[in-house]
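one predicted model, sequence on top.
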Amino acid sequence: MKTLITGGTRGIGAATALRLARDGHDLVLGYARDDRAAEEARLAVEDAGGHCTVVRTDLTDPAGVDRLFAAAGPVTGVVNNAGATLHIGKLAETPPDVIAATVDLNLTSALLVARAAVRAMGTSYGGSGGVLVNVSSGAATLGSANEYVQYAASKAGVDTLTVGLAQEVAGDGIRVVGVAPGIVRTSIHADAGEPGRIDRVGPLVPLGRAGEPGEVADAIAWLMSDEASYVTGTTLRVAGGR
């Protein structure tokens, strides 16, 4: 098995790469700019027993998506994970270019990756079938008022992508599923300008804490496994009850 993970060298992506390596997958990890994290992720996957290739590319550019899939070659799984909130604040106070960049990264690039995944795995395109996992967010249904409405809206689009594409490619040997993490202990919050957000929001979750990347990775691994062979067109919430 070979699986491509976008945003695969940090946070949930890196944890998923490690989990899948332990399950016998070889990995291709796409990333945007952090070369050090990419090398650390590659070494960790190889220590876990998997072969690993890292590819630096810009997924907001269709040519960048094409380069990633060309470097990967034949795959049987794709984890559509790359994303970021980019900003924290009320929508009315969010610059238009930040809104556009948020939608471009979290929704448009997810659509482009999903398109490429179908062309890589679909039996009508010469592939052998496989699984596409779209990483959404609990924000898609909560709305994230006063924090990042534009991010929540883009992730709601990802949920719709999962529903529609699953029906479209069921006959092509592809299952399309999603996971919707809640507040998870990654650098996404610090990257957006609030490093203390995990400590602020985590205790408000019904389970009383933030999630760990490995807990989301476990859900992704199950969705990609034969144990989930009758699961498609749905998004599994991994959000501590929120």
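Okay, I see it.

going forward, measure contacts and count neighbours with C-alpha atoms only.
Will do.

ok, now which ones touch the residue most central in space within the chain?
Central residue of the chain (CA atoms, centre = their mean): N81, 1.4 Å from the mean position. By CA atoms under 8 Å, 6 or more residues apart in numbering, the contact list for N81 reads 5-8, 12-13, 134-136.

closest to G127 out of the residues you listed?
Distance to G127, by CA to CA, is smallest for I5 among these, at 17.8 Å.

so how far is G171 from that closest one?
23 Å (CA to CA, to the nearest Å).

between these two, which is the more surrounded one?
Counted by other CA atoms under 10 Å, I5 and G171 do not tie: I5 has more neighbours, with 24 against 13.

and the helices in the chain?
With DSSP state H, the ranges of helices along the chain come out as 11-22, 35-47, 62-72, 96-103, 109-121, 139-142, 149-169, 188-191, 197-201, 213-224.

return the most buried member of these.
helix 11-22 (a mean of 24; mean count of other CA atoms under 10 Å).

which elements pack onto that one?
Contacts defined by 3 or more CA pairs under 8 Å, 6 or more residues apart in numbering; DSSP states H and E place helix 11-22 against strand 26-31, helix 35-47, helix 213-224.

this is the comparison structure:
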Amino acid sequence: MNPVTIITGGSRGIGAATARRLAAAGHDVAIGYRRDQAAADAVVADIHAAGRRGIAVRADTTDPDQVRQLFDAAADLGPLTGLVNNAGITSPIGPFVDLRPDDLRQVVDVNLIGYVLCAQQAARRMARGGAIVNVSSSAATLGSPGEYIHYAAVKAATDTLTIGLAKELAPHGIRVNAVAPGVIRTDIHALSGVPDRADSAAGRIPMGRAGEPDEIAGAIAWLLGPDASYTTGAVLRVAGGL
């Protein structure tokens, strides 16, 4: 039986790269997306081109009912074996004192509450065991001063969520790990108001460049796969030395 994996935020960036990587590795994939149906459909077409089954489901991961509907739809592909908690958002980069409460709440809702709701559904449905990978950030330990401390704080909570869930779910055969990317070349930077951040930040990255989505997808795929069968509670940093 083929692995069945759900990827939230699967229509773009790291999520889309992971969907393509997993399809090539033999996974059937359900991607959740928020707005861009055309982009989601293009990822599903690539999954099909790899010979695997794929579906795209519009879902707001901060809404428990929509999360449940995403997981119900994925059940049509077979028993769930994997979840990639990837849907995420930043807010405009700037000083901490200028942070708006609405931006704070949105970052917490999407990057933490959404992860919790999806992990709950996965834990309830992985009757035969499985693996969860949370997409965290190197910001969790760097703090992101002058940029988005609140986002960094939420990603630190993601790491704690990962460790706690790994310990609680291990007896049920469910592994839980995280990948902590550094600066990756995706369109998330445009949402933060600094679209060229991947290039402008290169000078402070020891490897001298931003990462690519495929480089994160490879780490996620490894944590979901059999080579990571004794790995749980780990936060794998993929950040070019940051």
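On my side now, so go ahead. Quantities reported herein were computed from a predicted structural model and do not represent experimental measurements.

where does the TM-score land?
Overlay of the two chains. TM-score (TM-score structural alignment, normalised by the length of the first structure): 0.96; 237 aligned residues with a CA RMSD of 0.8 Å.

got the helices of the first structure as a markdown table, with distance to L207 of the first structure columns?
Below are the helices of the first structure laid out as a markdown table (distance: least, CA to CA, whole Å):
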| stretch | distance to L207 of the first structure |
| --- | --- |
| helix 11-22 | 19 |
| helix 35-47 | 29 |
| helix 62-72 | 37 |
| helix 96-103 | 29 |
| helix 109-121 | 30 |
| helix 139-142 | 17 |
| helix 149-169 | 22 |
| helix 188-191 | 20 |
| helix 197-201 | 12 |
| helix 213-224 | 13 |
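
doesn't G77 make contact with G127 of the first structure?
No. Assessed by CA atoms under 8 Å, G127 of the first structure is found out of contact with G77, at 11.2 Å.

who has more neighbours, those two?
Between G127 of the first structure and G77, counted using other CA under 10 Å, G77 has the larger neighbour count: 24 against 19.

and the gap between the equivalent of the more buried one over in the second structure and D159 of the second structure?
Counting by TM-score structural alignment, G77 of the first structure lines up with G82 in the second structure. Distance of G82 of the second structure to D159 of the second structure, given as CA to CA: 18 Å.

just to revisit the earlier point, joint contacts of G127 and G77 of the first structure?
Common neighbours of G127 of the first structure and G77 (criterion: CA under 8 Å, 6+ apart): M121.

circling back: of all the helices of the first structure, which lies closest to V54 of the first structure?
Short answer: helix 35-47, nearest of those by CA to CA, at 6.6 Å.

which part of the second structure matches the closest one?
Using TM-score structural alignment, the residues of the second structure aligned to helix 35-47 of the first structure are 37-49.

so L169 of the second structure touches R175, yeah?
Yes. When contacts are counted by CA under 8 Å, L169 of the second structure is listed as touching R175 (6.9 Å).

pull the distance from the lengthiest strand in the second structure to the chain's centre.
Selection of the longest strand in the second structure by residue count, based on DSSP state E, yields strand 174-181. Chain-centre distance of strand 174-181 of the second structure: 9 Å, with CA atoms, centre = their mean, to the nearest Å.

mean per-residue distance, that strand versus the first structure.
Following the fit onto the first structure, the mean deviation recorded for strand 174-181 of the second structure is 0.3 Å by mean CA distance after the TM-score superposition for the first structure.

and the closest residue to D36 of the second structure other than its chain neighbours, what does it touch?
Ranked by CA to CA, 6 or more residues apart in numbering and with sequence neighbours excluded, the top spatial neighbour of D36 of the second structure is S11, at 7.2 Å. By CA under 8 Å, 6+ apart, the contact list for S11 of the second structure reads 31-33, 36-37, 39-41, 43.

can you list those in JSON lines and add distance to D65 of the second structure?
Shown next, in JSON lines, are these (distance: CA to CA, whole Å):
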{"residue": "I31", "distance to D65 of the second structure": "16"}
{"residue": "G32", "distance to D65 of the second structure": "13"}
{"residue": "Y33", "distance to D65 of the second structure": "15"}
{"residue": "D36", "distance to D65 of the second structure": "20"}
{"residue": "Q37", "distance to D65 of the second structure": "20"}
{"residue": "A39", "distance to D65 of the second structure": "23"}
{"residue": "A40", "distance to D65 of the second structure": "21"}
{"residue": "D41", "distance to D65 of the second structure": "23"}
{"residue": "V43", "distance to D65 of the second structure": "24"}
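
now for the contacts of N81 of the first structure: which two are most distant?
The distance between the two most remote of those (CA to CA) is 14.9 Å, for G8 and S136.

picking that back up, so how much does the match of helix 35-47 of the first structure differ from the first structure once superposed?
Averaged over the aligned pairs, stretch 37-49 of the second structure sits 1.1 Å from the first structure after superposition, using mean CA distance after the TM-score superposition for the first structure.

residues making contact with that stretch?
10-12, 16, 19-20, 23-24, 28-29, 31, 33, 53-56, 58.

my guess is A74 of the second structure meets I6, correct?
Yes. Between A74 of the second structure and I6 there is a contact at 7.1 Å, judged by CA under 8 Å.
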